[in-house]
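Novice: structure for the following, please:
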Amino acid sequence: MSLNWIVHFSVNIKLSVGNTTLEFFTSDSLELEIQKLKVIL
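Specialist: Below is the predicted model:
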């Protein structure tokens, strides 16, 4: 559920702001969050 929210939030940022740097930053942050979740699980 949290992961779905993170993905949804990431997609919204990419759709709302067409800034390439922000898109890469968001993608990297998303991957880090997924890695954290995997470690916790």
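
Novice: hey, let's count contacts and neighbours off CA atoms from now on
Specialist: Will do.

Novice: and I6, what element?
Specialist: Take DSSP states H and E as the rule and I6 turns out to sit in helix 2-16.

Novice: before we move on, what about K36?
Specialist: Here K36 is assigned to helix 20-40, by DSSP H and E.

Novice: in that helix, what counts as buried?
Specialist: By neighbour count with 16 or more other CA atoms under 10 Å, helix 20-40 contains the buried residues 23, 26-27, 30.

Novice: to check against the first, give me the structure of this:
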Amino acid sequence: VIVQRSLAAKNMTHSKGGAILAGYLKFLPLWLIVFPGMIARILFP
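Specialist: As a prediction, the model looks like this:
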């Protein structure tokens, strides 16, 4: 998906922006699933 975003970009700025967006989307499940579980483990022993 990252390569497709880079190849389909209009210019280098859009290509870099697409790669950064894809990187953020890869970390999104970490924030939505793992961290709430860690916080719940601390709050409810």
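
Novice: residues making contact with the helix holding K36 of the first structure?
Specialist: Here helix 20-40 of the first structure makes contact (CA atoms under 8 Å, 6 or more residues apart in numbering) with 3, 6-7, 10, 13-14.

Novice: out of those, which end up buried?
Specialist: 6, 10, 14.

Novice: ok, so of those, who is nearest L41 of the first structure?
Specialist: I6 (16.5 Å; CA to CA).

Novice: once you drop chain neighbours, what's closest to the closest one?
Specialist: With sequence-adjacent residues excluded and distances taken as CA to CA, 6 or more residues apart in numbering, I6 of the first structure is closest to L30, at 7.1 Å.
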